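Trainee: Predicted coordinates and the sequence they were generated for:
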Amino acid sequence: MYYTIGEIAKKVNISPHTLRFYAKEGLLPFVERSESGIRMFKDEDFQWLMIIECLKKAGMPIKDIKTLIDLTMEGDATIGQRLEIFKKQKEAVEKQIAQLQETLDLLKYKCWYYETAKKAGTCAVLNTIKMEDIPEDIRPVKENLKKVRKLY
């Protein structure tokens, strides 16, 4: 079964404009065209589009996605190169997740900090709070902040 650009856009939740951009950038060499030049997507093209979207969300530049697609189109001789590209992107995403986790932990700490200060009516209450009175999941952030403060 074939799908038009509008039909496939609805199915994969990507705008037709984005699909046309992908085509212009060379990301859709696998898409067939009708005799009149209309792009005709097949069921197998869903997987390609999902991979492209995954890599975009993972922060991979369009030019690198194109390189990966070109390598894929070359066949099995490029399996090792493709594997390395995916490993590198996986590592980049893992690093980003770790950074986001640190950010989330600090935000949780600051929420606890201001909730505690609001209940007491002052931030001064936090100057005398004992470590054991700080929620267990927030303590590492508090300890890290103390270390950073000592460095300056």
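Mentor: Arrived safely.
Trainee: contacts, neighbours, all on C-alpha from now
Mentor: OK.
Trainee: Okay, helices next: where are they in the chain?
Mentor: With helices called from DSSP state H, the chain shows them at 5-12, 16-24, 45-57, 62-74, 79-120, 139-151.
Trainee: if I look at Tyr2, how far off is Thr18?
Mentor: 19 Å (CA to CA, to the nearest Å).
Trainee: Neighbour count for the two, which is higher?
Mentor: Tyr2 (14 against 11; other CA atoms under 10 Å).
Trainee: For that one, give me its contacts.
Mentor: 40-43 (CA atoms under 8 Å, 6 or more residues apart in numbering).
Trainee: now those: which count as buried?
Mentor: 40-41 (16 or more other CA atoms under 10 Å).
Trainee: try this one side by side with the last:
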Amino acid sequence: MVKGYTVGEAAEMVGLTAHTLRWYEQEGLVEPVERDSAGRRRYCDDDIGWLRLLIRLRTTGMPVREMRRYAEMVRAGDSSLNDRLQLFLEHRERVLARIAELQQDLTMLDLKISVYGEMARAHQQAAV
């Protein structure tokens, strides 16, 4: 009998749906998962780690086509190390640009919070 996590258990562990895990496999983002004698998927700890990496890449805005390309490069072995490095360097630059945008957004929110806080205090004092 094959040990490991069911699709439902794996989905819960990584915060995705079982449907999404199956889709990841169908799209080539995940290598075909080992199956038990009844044909049910059984995820191992390495599969869970890989899924968590894919989730981080997706969360940071990496398009699925690049994630698929990355998965293909990993499967190709060490001959793709430079390409993987380049992919991550380019993605890192996009993440840093997004962080800078978010920092500007946060600065604007902080300004509005400050202005409205002062206005609310002034309004309360005028009412007294």
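Mentor: Received the coordinates, thanks. These numbers come from a predicted model, not from an experiment.
Trainee: hmm, back to that, so which of the contacts of Tyr2 of structure 1 are in strands?
Mentor: 40-42 (DSSP state E).
Trainee: if we take the residues you listed, which one ends up nearest to Ile62 of structure 1?
Mentor: Nearest to Ile62 of structure 1 among these is Phe41, at 20.4 Å by CA to CA.
Trainee: Report the separation between the aligned partner of the closest one in structure 2 and Val33 of structure 2.
Mentor: Matched to structure 2 by TM-score structural alignment, Phe41 of structure 1 sits across from Tyr43. According to CA to CA, Tyr43 of structure 2 stands 6 Å off from Val33 of structure 2.
Trainee: Then Gln125 of structure 2?
Mentor: 66 Å.
Trainee: Tell me which of the two has more neighbours.
Mentor: Comparing Gln125 of structure 2 with Val33 by other CA under 10 Å, the one with more neighbours is Val33, at 15 against 9.
Trainee: So that one sits against Asp45, correct?
Mentor: No: between Val33 of structure 2 and Asp45 no contact is recorded; they are 11.5 Å apart, counting by CA atoms under 8 Å.
Trainee: Count the residues that sit near Met119 of structure 2.
Mentor: Met119 of structure 2, neighbours per other CA under 10 Å, totals 12.
Trainee: counterpart of it in structure 1?
Mentor: Per TM-score structural alignment, Met119 of structure 2 is aligned with Ala117.
Trainee: how much space is there between its match and Leu100 of structure 1?
Mentor: Relative to Leu100 of structure 1, and taking CA to CA, Ala117 of structure 1 is found at 25 Å.
Trainee: Check Gly37 of structure 1 too.
Mentor: Taking CA to CA, one finds Gly37 of structure 1 at 45 Å from Leu100 of structure 1.
Trainee: Comparing these two, which residue is more hemmed in?
Mentor: Leu100 (12 against 8).
Trainee: List the residues that contact the alignment partner in structure 2 of that one.
Mentor: Residue pairing (TM-score structural alignment): Leu100 of structure 1 is matched to Leu102 of structure 2. Shown in contact with Leu102 of structure 2 (CA under 8 Å, 6+ apart): no residues.
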